[in-house]
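Trainee: No sequence on hand, only this structure:
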């Protein structure tokens, strides 16, 4: 049975932040990507891409998730995705892998999920401003992407680093092949 990668989509999500990782995961026979939205209805990305998700949030079973991906978008800063609060906490408490980028990191900060794991975001001051209840400052790492325990975080300009961290954690390819992929997309260098 394939492992399931659930990706939450919402109006205004930052489409480029998942654009490097989704094609590679989708090509794998080991994984199945499940796109979901609040109500299962089409959403429009920040870039204007209209997408019809596979299922609604109500149809998602936290037990079926192997990886939950939360792309960024200003909706997180506005508190527009709060119906996922208990669900996201449950996924975290079950030890399932959660990957968040850009403003979605502030969402994890608001939920207290970042308090005891190493993490990054767009900036520490940004995180503290957007998530006043956040208290994980001692675990903040000023880096493009960070993976610790069952949490992967990345800043908003690190979609390639975000993808790399995810690929490594889910063992999508051999480590040397992930590095080749990274060098190609990050630096335009291909090596055999």
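Mentor: Now that the structure is in, tell me what you want to look at. Not measured: the values here are computed from a predicted model.
Trainee: contacts and neighbour counts: CA atoms only from here.
Mentor: OK.
Trainee: Give me the distance between residue 95 and residue 162.
Mentor: Noted for residue 95: a distance of 19 Å to residue 162, by CA to CA, to the nearest Å.
Trainee: For these two, indicate the residue with more neighbours.
Mentor: Neighbours were counted for residue 95 and for residue 162 using other CA atoms under 10 Å; residue 162 has more, 26 against 13.
Trainee: excluding its backbone neighbours, what's nearest residue 154?
Mentor: Leaving aside its chain neighbours, residue 154 sits nearest to residue 145 (4.1 Å; criterion: CA to CA, 6 or more residues apart in numbering).
Trainee: What ranges does the protein have for its helices?
Mentor: In the chain, the helices defined using DSSP state H lie at 21-27, 74-77, 85-93, 103-110, 124-130, 159-170, 175-187.
Trainee: roughly how far out does the fifth one sit from the chain middle?
Mentor: Read that as helix 124-130. What separates the centre of helix 124-130 from the centre of its chain is 18 Å, taken as CA atoms, centre = their mean, to the nearest Å.
Trainee: another one to put next to it:
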């Protein structure tokens, strides 16, 4: 399984760190350039690969963290790369504002989805990118090969992705890990 986490300047690291823990040695990071990326939390990250070095067919799941990806809405290289992953019917998962990037690329057209910190507020003027989407107020939503989540549900997001990619041998194993992260006794 090839799980890929996208880095960009200002990405929200905490929203994908549990996903990274879930996939351990089965994930890598990718970005547009081979440079240091500074997260929303002001931590520095160096990607494993750049998009030019990666065949979209090699990606089983692309994870797009939140943060502020609006400067990438018009990035044709990233858009084409992600669209190629979609054409292969591979999974694309976005959390918080990562879903905004997905919507801006047309990936959520006619799809059930969620996003933002605690849900997409379609009454906001800048949310017209969701006009063709079916926005629902749920923590994590899967519609076809698209997975979207609110930023506040980063633990649930990670576990849904883990189940999707068969990280767990059974539901009980997933529940034990989930309960540990949520401090449920």
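Mentor: Yes, it's here. Because the structure is a prediction, the values reported are computed rather than measured.
Trainee: Can you say which of the helices of the first structure is packed in most?
Mentor: Counting by mean count of other CA atoms under 10 Å, helix 103-110 has the highest mean neighbour count of those, with a mean of 27.
Trainee: thinking again about what came up before, mind listing what whatever residue of the second structure lines up with the residue nearest to residue 154 of the first structure touches?
Mentor: Aligning on TM-score structural alignment places residue 145 of the first structure opposite residue 140 in the second structure. Shown in contact with residue 140 of the second structure (CA atoms under 8 Å, 6 or more residues apart in numbering): 114, 147-150, 153, 156-157, 160.
Trainee: Return the residue of the first structure aligned against residue 16 of the second structure.
Mentor: Alignment note (TM-score structural alignment): residue 16 of the second structure maps to residue 18 of the first structure.
Trainee: Would you mind measuring from the aligned residue in the second structure for residue 61 of the first structure to residue 82 of the second structure?
Mentor: Matched by TM-score structural alignment, residue 61 of the first structure corresponds to residue 55 in the second structure. Between residue 55 of the second structure and residue 82 of the second structure the distance is 11 Å, computed by CA to CA.
Trainee: Now do the buried residues in stretch 38-50 of the second structure.
Mentor: Residues of stretch 38-50 of the second structure classed as buried by neighbour count (16 or more other CA atoms under 10 Å): 38-40, 45, 47, 49-50.
Trainee: contact partners of that stretch?
Mentor: For stretch 38-50 of the second structure, using CA under 8 Å, 6+ apart, the contacting residues are 7-13, 28-37, 67.
Trainee: Sort out for me which of those are in strands.
Mentor: Using DSSP state E, 28-31, 37 are the members of the contacts of stretch 38-50 of the second structure that sit in strands.
Trainee: Turn the buried ones among these into a named ChimeraX selection, would you?
Mentor: Under the burial definition 16+ other CA under 10 Å, those of these that qualify are selected in ChimeraX by:
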select :28,29,30,31,37
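Trainee: Report the two members of the ones in strands among the contacts of stretch 38-50 of the second structure separated by the largest distance.
Mentor: Spanning the widest gap among those are 28 and 37, at 14.9 Å by CA to CA.
Trainee: returning to what we had before: what is the nearest of the contacts of residue 140 of the second structure to residue 94 of the second structure?
Mentor: residue 148 (4.9 Å).
Trainee: how many neighbours does the closest one have?
Mentor: The tally of other residues near residue 148 of the second structure (other CA under 10 Å) stands at 30.
Trainee: Run through the residues that contact it.
Mentor: 93-96, 99, 113-115, 140-142.
Trainee: State the pair within the residues you listed that is farthest apart.
Mentor: Most distant of those, by CA to CA, are 96 and 142, 14.3 Å apart.
Trainee: These two: which is more packed in?
Mentor: Between residue 96 of the second structure and residue 142, counted using other CA under 10 Å, the more crowded position is residue 96 (28 against 18).
Trainee: now for the more buried one: what does it line up with in the first structure?
Mentor: Residue 96 of the second structure maps onto residue 102 in the first structure, by TM-score structural alignment.
Trainee: I figured its match was touching residue 122, is that so?
Mentor: Yes: using CA atoms under 8 Å, residue 102 of the first structure is in contact with residue 122, at 5.8 Å.
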